[in-house]
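S.K.: quick one, what's the 3D model for this:
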Amino acid sequence: MSARPVSPASPFAPAATAGSLSAIRTVTTEAAALQALAEALAGPMGEAFERALASISAVTGRLVVTGIGKSGHIGSKIAATFASTGTPAFFVHPVEANHGDLGMIGAGDAVLAMSWSGESAELQGIVAYTRRFRIPLIAITSRETSALAREADERLILPRVEEACPHGLAPTSSTTMQLALGDALAVALLERKGFTPGDFRVFHPGGQLGASLRHVGDLMHRGEAMPLVATGTPMSEAILAISRKGFGCVAVVDGPGRLLGIVTDGDLRRHLSGDLLARTVDEVMTHAPKTIRPDTLAGTALDMLNSANITALMVVEDGMPVGIIHLHDLLRIGVA
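M.R.: All right, here's what the predicted structure looks like:
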């Protein structure tokens, strides 16, 4: 890669320091590389991308990602992204492959090999192995005439771009494109397979992400725990129900059990007067309150609570309350 002049982007120049100017140059250079990649995908690379996508989609075993140096580090991340989005995948280091790990690759697998130059000697063993046993080989490289590209069944040729390194040596823009192209393959496969948030949860049970993908029905309070009173109930009894159940509200239902409204702590404050206890819930309640279905994701429930500035939601099916979920339930499992 050729070096290029260090010229700060003019909008940032007046207040930028030497360090921030370098950072801006790096980011804008890598952004330009991604734009070049997008243009390639819209043009000459588009058909090759579709063929590579079809090849990976047809795999009955696993997608094996390999690469050496910085390409290897990027490949390891790409393999993890495939695996977490429904395409069984793992990374094999090409040197370890030459010392026995080729046995990890079998019939039904495909290999995604990454090398900017396409001439990495360490890849020769794994490339030869795929040719011997007719294992599909997909190459991500920048040189169409390279050894890797010549041997591959499908080749994704990255555009030649400037590295962000001022000497044109450290892989920066090139690895950014490799990472983005790997993500593009994984996301396209995710969409092709109809991968859902529920499927995603299976592979991400831990942490905040896993918590946000749980369903309200898994977390809600049911049965006797629900704060319910019948229409016409005096406010004196409703206040006791609010206190006993501990959710800061009570739902009002009709004879068949359909939800009519809700009385919250806020409603009590708004109607605070000398005759509050003599009134009925029908006079105080909020009609048509916000509700949620049991099959709603916990992350969505948190967004609803935050946007409405409330702390609890009645869980309803066919107009009937089946549970209640409180902000504390979501905080307890780590959604927020």
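S.K.: only C-alpha atoms for contact and neighbour calcs from this point on.
M.R.: Will do.
S.K.: strands along the stretch 201-336 of the chain, start to end?
M.R.: Using DSSP state E, counting those that start in this stretch, the strands of the stretch 201-336 of the chain run over 228-230, 249-253, 259-264, 286-287, 291-292, 312-317, 320-326.
S.K.: I have a second one here; can you model it like the first so I can compare?
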Amino acid sequence: MVADSRRRHALALDIGGTKIGLGIGDDLGVVHAAHQFPTDPTLAPEPLLGRALDWLHAACNDHGLIPEAVGVAAPGPLDRASGRLLEVPNMLRWQGFALRDYLAQATALPTAVQNDANAAVLAEVLWGAARGADTAVFLTMSTGMGAGLWIEGRLIEGPCGLAGEIGHIRLTDEGPVGFGKRGSVEGYLSGPGLVQLAAAEALAFHQRSAATTLPDPPALTPEAVFAAARAGDAAARAVVGTFTRMLGRLCAILVDLLNPDVIVFGTIGTAHFDLLAPGVGELLRVEALPESAARVALRPSGLAQRGIQSALAVALAALDRGARATGTAKHTDRRRPR
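M.R.: Now for the predicted structure:
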């Protein structure tokens, strides 16, 4: 792909508990080069980031690109003021690491760090399923569960940068554990939470001498649960039913609270949107205010390379903030991430 020299370009790092995604992209959301490698939880951040920066430097040279900024999407929560990671699943040595300052010093470029939910909603509003929306919510539904909140044309972060940490909300007194809480949103609506639900349901079936095709751990994964449900397994269908019900309950709360135009489903929700959306929509019609429920659209992610494009959106939002601060902004679109 030949890059357009008239476009602004940025480096993108999508940091996760199992892999790091890298990319170079432009302000149209086009990713010109991408790469990923597994994270090693035994290593400190510096060796992994050094490897990432070596690849990004080589890719820029190969494509003849000059990046203007660095954007990072990282598992939340994080300290917005310092750019430090507060909690990274499976990567204890990253906790407290000054990621923004490290990358800014290493690249000599403006660097911005956002949690993955905030980064994703920025990208969806720019180029994806929420493009042009005035008010939108992105639900991660992956290893963890958080929300990116785009309200009346701006990202909502809160004074501590912790707005949208809905995984911490308790839905029931009992249930799977997530975010350190039994019965929490993350307990029900994350990958690990879904596995907890499935393990409990499979055990209950076995105790009743009922048949189920759900595998035992570690083969019991979210994909295995949904595959079994699609094949008609009763235990798996019960688990997916619980997941759908709790997702519908959460979406009804969000619709009544925020009156969004769009709610975008992340990883699990995108992969299995056809199974989840009808039930969630039905619950919305019952649980949420009719006017708000009629307005909101439920959508899967519209981004082919969401992790990298999310980090790219973070970099471009930082460039826009800098341009406004210096009076060099080229646009006044209130829906542009800021």
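S.K.: so after superposing, what's the score?
M.R.: With the length set by TM-score structural alignment, normalised by the length of structure 1, the two chains reach a TM-score of 0.26; 138 aligned residues with a CA RMSD of 6.1 Å.
S.K.: so of the strands of the stretch 201-336 of structure 1, which one's packed in deepest?
M.R.: Of all those, strand 249-253 carries the top mean neighbour count, a mean of 25, counting by mean count of other CA atoms under 10 Å.
S.K.: angle of that strand against strand 259-264?
M.R.: 160 degrees (axes from the mean of the first three to the mean of the last three CA atoms, to 10 degrees).
S.K.: residues in contact with strand 249-253 of structure 1?
M.R.: With contact meaning CA atoms under 8 Å, 6 or more residues apart in numbering, strand 249-253 of structure 1 is reached by 227-231, 238, 241-242, 259-265, 281-282, 285, 312, 314.
S.K.: switch the cut-off to 6 Å
M.R.: Contact with strand 249-253 of structure 1 is made by 227, 228, 229, 230, 231, 242, 259, 260, 261, 262, 263, 264, as judged by CA atoms under 6 Å, 6 or more residues apart in numbering.
S.K.: so who does the second one touch?
M.R.: Translated: residue 228 of structure 1. Listed by CA under 6 Å, 6+ apart, the contact partners of residue 228 of structure 1 are 250, 251, 252.
S.K.: one step back: between the contacts of strand 249-253 of structure 1, which is nearest residue 137 of structure 1?
M.R.: Closest approach to residue 137 of structure 1 among the contacts of strand 249-253 of structure 1 (CA to CA): residue 259, at 59.4 Å.
S.K.: look up how far residue 307 of structure 1 lies from the closest one.
M.R.: 22 Å (CA to CA, to the nearest Å).
S.K.: same check, this time on residue 22 of structure 1
M.R.: 40 Å.
S.K.: next one: residue 283 of structure 1
M.R.: Relative to residue 307 of structure 1, and taking CA to CA, residue 283 of structure 1 is found at 26 Å.
S.K.: who's more crowded, these two?
M.R.: residue 283 (14 against 9; other CA atoms under 10 Å).
S.K.: flag every buried residue along the biggest helix by length in structure 1.
M.R.: As assigned by DSSP state H, the longest helix anywhere in structure 1 is helix 18-42. For helix 18-42 of structure 1, burial by neighbour count (16 or more other CA atoms under 10 Å) applies to 21-22, 24-26, 28-30, 33-34, 36-38, 40-41.
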